[in-house]
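> Quick one, what's the 3D model for this:
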Amino acid sequence: MTTFRSAFTTAHASGSSSRWRAPAGFVLAAAVLFGLAPAVLSEFRLNLLAKFLCYAIVAVGIGLAWGRGGMLTLGQGVFFGLGAYLMAMHLKLADAELRDGPGSVPVFLQIAGFDAVPGWWAPLASPVVTLLAILVLPAAIAVLLGLVIFKRRVKGAYFAILSQALAAAFAILLIGQQSVGGSNGLSSFHSFFGFALNDPVNMRMLFFIAAGTLLAVVLLAWQLTRSRYGELLVAVRDQEERVRFLGYDPANIKVVAYAFAAAFAGIAGALFVPVVGIISPADVGILPSIAFLIGVAIGGRETLLGPVIGAVAVAWAQTTLSEQFPSMWTYAQGVLFIAVVGFLPGGLASIVALLKRRRAAVAKPQVRHATKPEEATA
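The predicted structure is shown next:
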């Protein structure tokens, strides 16, 4: 009876602690982003952190699709680029309107030989239409692609290769389109929904917008993973055929996760443009898509905050090492990735759990030794 009561108390305490662990982590992250970071970082470093938070938003979606759903998404640059180019086109139209009046043609289009704004650009002059397009278009394209891919039961390495091919095709398409800047992309933005981007106060505001968006995305992902849908998504990852035998369509479950990941990437791309000040095909092709994935793998794809930590840590390390050793970052990134995959498959987020297991393994023999019958009779 004593043993049962002790076990029940331990389980209850463990459940209570895990119940409060996620909210406590959320509050700590909010305190760091909104209190500590603005207080200790310079304007330049704070702007860099805002850029890294955009990467972290993409990573949350990859963690949901890959970590929980088992979909190795190597083409998130497509959705990141869609959101980024939608925002960039709106900002270019807004700058032209402020400079020359409504209906003005941006300077780079004039240089490219355009006498008028392309028809498919025109709706993006509206901030409301732009925001709706950023939220809806990447997710809608992901739904269409997902239905075609997952209904045909394409998965594993085949899905990864296909998603990577889509990223390559998208980058090549952008290079050939002078209406979106071609290989140079779009840059030199002066305002963001009426706020001047050369004002340090407004750049700080962008950091807070990026931080708030990241926290909102993490909260949404947390709710999804705790829901009935989150359980189904993990079940599809582990035993897809059994889920199908239970009457669920695994393709529909995968499509939802894929759409959320695409929507998160589109939002991140839209924030990336005013923060960094440029978007080009080099930011949305194969290499950026793989870089997103590396951050998630290093941080821990099966956890909620692991992808965030990994994305920010890898991006920060890249910037720091590139400043000191410009030619060494690629090698350091490769060594770090190999080390994590070889010795920490769960990523950096699994270090705490690994230490707990080792501590329990060390303590367990001691408990058994103390309860030997001969010692008890002695």
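> CA atoms for contacts and neighbours, from now on please.
Will do.
> pull the longest helix from this protein.
Looking only at the chain and at elements set by DSSP state H, the helix with the highest residue count is helix 2-31.
> what residues does whichever helix or strand comes after it touch?
Following the chain from helix 2-31 toward its C-terminal end, the next helix or strand by DSSP states H and E is helix 37-40. Contacting residues not belonging to helix 37-40 are listed as Leu46 [C-alpha atoms under 8 Å, 6 or more residues apart in numbering].
> Next SSE downstream of helix 37-40?
Counting by DSSP H and E, the next helix or strand C-terminal to helix 37-40 is helix 43-62.
> Check the offset of that following helix from the chain's centre.
The gap between the average C-alpha position of helix 43-62 and the chain average comes to 9 Å, counting by C-alpha atoms, centre = their mean, to the nearest Å.
> So which bits of it are buried?
Of the residues in helix 43-62, 46-62 count as buried by neighbour count, 16 or more other C-alpha atoms under 10 Å.
> What is the burial count for Ser17?
Applying other C-alpha atoms under 10 Å, we find 12 other residues in the vicinity of Ser17.
> Next one: it relative to Leu98, how far apart?
Summarising the geometry, the distance separating Ser17 from Leu98, computed by C-alpha to C-alpha, to the nearest Å, is 54 Å.
> Following up with a second sequence; could you model it the same way so I can compare the two?
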Amino acid sequence: MSARLRGYAIFAAVALLVLVVAPAVLPPFRLDELAKYLCFAIAALGIGLAWGQGGMLTLGQGVFFGLGGYAMAMYLKLHDAGGDLPDFMTWSGVEKLPALWKPFADPAFAIAMVVVLPVAIATLLGLLVFRQRVRGAYFAILTQALAAAFTILLVGRQGLTGGTNGLTNFYDFFGRDPEADGTQRLTYFVTAGVLGVLYLAARQLVKSRFGRLLVAVRDGEDRVRFLGYNPATVKTVAFAVSAGMAGIAGALFVPVVGIISPSLLGVVPSLELVVAVAVGGRYALAGAVLGAVVMNYAKTSFSEQWAGGWLYLEGALFILVMTLAPKGAVGLYEQARDALARRRRTPEPAAPAPQQETQEVPA
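Predicted coordinates:
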């Protein structure tokens, strides 16, 4: 079987597992947990595109995740308020709806902003940074600082963003009860479907001419520049696409979990996404998705029993993977597969021919 057919077969098997088997065997609570993991997988897919394919270590993906989440949450809060002020604004002493909130009463505008806001900010940041040839650790630190500043901004504007508590208590999701089992199953299928579509789109992008150029920029940016291409444009486009994916993930996260708050968007959540991508395999898009699902499941399971030590375990795992297995779990699988294929192709050495015994002739 060719590599292309094998890839489609694996994708079909995973789709069957996610769309048919999981909803049939998992209770509503566990299915909702899996939907949350799939939201993180969408954000991790963007990191896999930017970091794994483009070499841009982004430690602030939580910013774009939060922009998409808050855009969706603002619409839901205004819809629940029915023309009045959202409940948290009333508690905070706000007497008039801020101008920033008014356009989000339109669902079409809010859904558009889920993608437009992250893409616009990522594009602006990319044009400013990549043209100055900022890369490597400097770019990573810059995105991390952006995540920290964004969190401080959200916490400090209680009347505008809900402060530390964020936005929660949603009672209507496009005419459906968010807490109903039917709605939770619907959001699960929507999340899984969006992840599948974005994965196929990202895979097609990687295999395109732009994808090959992006990998060339990762491996030798100066050489690409000498060939007449502009690496800043290539990196900006990839960075903006990854930001748009994070925005979509944040928007889906709101109805799945029922909350969006600064604690979900800061430096630590952004680092956890990077760790998940590294563990799964940053050079493969499937590895980024796999790492996000497995790591978040492990976080849920282990943190319940070892709440104070999970972050240490996660940090140690990241260090071990980056030093001993830079290509992650997918890289280890590929190495084992290639070794097995070489072993099958190598013929076994022929057994030596038996030597005939010479009989002595008596004198």
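> Would you mind listing the buried residues in the longest helix of the first structure?
Using 16+ other C-alpha under 10 Å as the test for burial, helix 2-31 of the first structure gives Ala29, Ala30.
> cool, stretch 107-118 of the first structure as well?
Buried residues in stretch 107-118 of the first structure (16+ other C-alpha under 10 Å): Phe108, Leu109, Val117.
> Where does the aligned partner of the last one in the second structure sit: helix, strand or coil?
Structural alignment places Val117 of the first structure opposite Leu97 in the second structure (criterion: TM-score structural alignment). In terms of secondary structure, Leu97 of the second structure is coil; the call rests on DSSP: H, G, I helix; E, B strand; the rest coil.
> what about the closest residue to Leu97 of the second structure other than its chain neighbours, which helix or strand?
In this structure, Leu97 of the second structure finds its nearest non-sequential neighbour in Leu85, 6.2 Å apart by C-alpha to C-alpha, 6 or more residues apart in numbering. Assigning secondary structure by DSSP H and E places Leu85 of the second structure outside every helix and strand.
> Map Leu85 of the second structure onto the first structure.
Using TM-score structural alignment as the criterion, Leu85 of the second structure maps onto Val105 of the first structure.
> what's near enough to touch that match?
Val105 of the first structure sits next to Leu93, Ala96, Phe114, Asp115, Ala116, Val117 when contact means C-alpha under 8 Å, 6+ apart.
> now do Phe192 of the first structure
The contact partners of Phe192 of the first structure, by C-alpha under 8 Å, 6+ apart, come to Leu91, Pro274.
> Mind telling me what it corresponds to in the second structure?
Alignment note (TM-score structural alignment): Phe192 of the first structure maps to Phe173 of the second structure.
> And the strands in the stretch 201-350 of the second structure, which stretches?
Taking DSSP state E, counting those that start in this stretch as the criterion, the stretch 201-350 of the second structure carries its strands at 259-260.
> Point to the residue nearest the middle of the second structure.
Among the residues of the second structure, Ala44 comes closest to the average C-alpha position under C-alpha atoms, centre = their mean, at 1.5 Å.
> My read is that that residue contacts Gly287, right?
No: counting by C-alpha atoms under 8 Å, Ala44 of the second structure does not reach Gly287; the two are 9.4 Å apart.
> Now do the shared contacts for the two.
Shared contacts of Ala44 of the second structure and Gly287, defined by C-alpha under 8 Å, 6+ apart, comprise Val277.
> so how many other residues sit close to Ser322 of the first structure?
14.
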